[in-house]
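# Let me see the structure of the following:
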Amino acid sequence: MRIAIAGGHGQVARQLSRALAARGDVPVALVRQLGHVQDVVEDGAEGVVLDLERSNARDVAEAVAGADAVVFAAGAGPGSGAERKDTVDRGAAALLAEGAEQAGVRRYVLVSSMGATSSPDPGTDEVFAAYLRAKAASEDDLRTRDLDWTIVRPGRLTDGEPTGTVRLDAHVPFGEVTRADVAGVLAAVLHAPLTAGLVLELTAGVVPVEAAVAAVTEPAD
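From the prediction side, this is the model:
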């Protein structure tokens, strides 16, 4: 499979590129700066320079043309304000979807966040609240599109080596999960077409990644 990854220089995206390359897939990392290309090439990805905040749908369609799937793993990042949470976490996600539609790429996996559709707790930092609103809006936009979408909502992201085991379901208690395990789940979801149309929450757990992804596609008893 050829898979275009928006936010290709981010930590989750780079680990996803490595996981996909190890499977024999062709990851295409969409990066904002030419200086990031060599980094993603070392991960086993092709590097394509595309700034989603300064592009239009045609630019995106050209960048993802020929892909079997796209993944939105971009984010405004730490230190960014509420405005960029909207332009990246909402606007860029929608632009990737529009470009995918134009290019005829039906499979779209969105990295969202646990808590995206809940009202922020009183006293929540305004920038973080803006981030959650942007993620919720990106989910709402994606649901309206004629795409084979899957939404993955990780809990609080941590660094560290992959554990290879997770908790994955429509609803799970809030918790942490390593970025490496998020990447592992994304790679497995991309190879599980029956996950299309599902919204999946993700935290650390005890179920092997492949088994966890298989379980969410099993019919209910």
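# going forward, measure contacts between C-alpha atoms and count neighbours the same way
Will do.
# all strands in the protein, in order from the N-terminus.
Assigned strands in the chain, in chain order: 2-6, 26-31, 46-49, 69-72, 107-111, 148-154, 156-158, 165-169, 176-178, 199-204, 207-208 (criterion: DSSP state E).
# Now those strands in CSV, please, with extra columns for distance to Phe128.
Shown next, in CSV, are the strands of the chain (distance: least, Cα to Cα, whole Å):
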stretch, distance to Phe128
strand 2-6, 21
strand 26-31, 24
strand 46-49, 28
strand 69-72, 19
strand 107-111, 16
strand 148-154, 15
strand 156-158, 12
strand 165-169, 24
strand 176-178, 17
strand 199-204, 19
strand 207-208, 30
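# The structure of the following sequence is requested for comparison with the preceding one:
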Amino acid sequence: MRIVIAGGHGQIALRLERLLAGRGDEAAGIIRDPAQADDLRAVGAEPLVHDLEHASVEEIAGILDGADAAVFAAGAGPGSGVGRKQSVDHAAAVLFADAAERAGVRRHLIVSAMGASPEPRAGTEPVFAAYLRAKAAADDDLRRRPGLDWTILRPGLLTDDPGTGRVHLAASTGPGAVTRDDVAAVLAELIDTPSTAGLILELIEGHTPVAVAVKDVAGN
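Below you'll find the predicted structure:
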């Protein structure tokens, strides 16, 4: 399979690319900074240099052409302001989905966030509230696309601890943390499980092996 990942230099994306390449898939990551290309090659991925904040739908559709799946794992990142939450976490996600539809790439996954909502809880820090609104808007856009077999993954608090390979994956998990290693492992399994299309899933650490957790939510 060929899988194209938006936000290809992100901490989850690099882990996912390593997993995909290690199992024999063809991973390609979209990056904005050419200086990051060697990091992608080091994990076995093909770097694709494009700026999703300024690219056209046609340009991104061109690089998605022939892919088997698309994964949106991009984000404005810590330290960015309200404007970039909108331009990356929402607008770039919409452009990527538009491009996937145009290229005919039906399998589409997006890394969202637990708590994504158009109305974050009162008292939420303003920039984080903008992030949650942007993620919710991107999710809502994806849910309205019958031309895509989408799955929305909403991890809890992300950590850099070593992955355990055991998670709690469900429509609602309650709050919790999860390692980036395990998020990547779940994404890799979801790519291979098209029967999870149409699901919005929360993810935290747990006791169920990743493959079993994905099989359970898919109803297989």
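# Relative to Glu101 of the first structure, tell me which of the strands of the first structure wins on proximity.
strand 107-111 (9.6 Å; Cα to Cα).
# Check which helices and strands that closest one is in contact with.
strand 69-72, strand 148-154 (3 or more Cα pairs under 8 Å, 6 or more residues apart in numbering; DSSP states H and E).
# Go again with 10 Å.
For strand 107-111 of the first structure, the helices and strands in contact under the criterion 3 or more Cα pairs under 10 Å, 6 or more residues apart in numbering; DSSP states H and E are strand 2-6, strand 69-72, helix 93-103, helix 126-143, strand 148-154, helix 179-190.
# Give me the mean deviation of the first one from the second structure.
Following the fit onto the second structure, the mean deviation recorded for strand 2-6 of the first structure is 0.2 Å by mean Cα distance after the TM-score superposition for the first structure.
# OK, contacts around the closest residue to Asp68 of the first structure other than its chain neighbours?
Computed as Cα to Cα, 6 or more residues apart in numbering, the closest residue to Asp68 of the first structure that is not its neighbour in sequence is Arg2, at 5.3 Å. Neighbouring residues of Arg2 of the first structure by Cα atoms under 10 Å, 6 or more residues apart in numbering: 20-21, 24-28, 64-70.
# Can you get me a residue count around the nearest residue to Ala171 of the second structure once chain neighbours are set aside?
Sequence neighbours aside, Leu201 is the residue nearest to Ala171 of the second structure in space, at 4.6 Å (criterion: Cα to Cα, 6+ apart). By other Cα atoms under 10 Å, 22 other residues sit near Leu201 of the second structure.
# Over to Asp68 of the first structure?
18.
# For Ala134 of the second structure, see how far away the alignment partner in the second structure of it is.
The equivalent of Asp68 of the first structure in the second structure is Asp68 (alignment by TM-score structural alignment). Counting by Cα to Cα, to the nearest Å, the gap from Asp68 of the second structure to Ala134 of the second structure is 26 Å.
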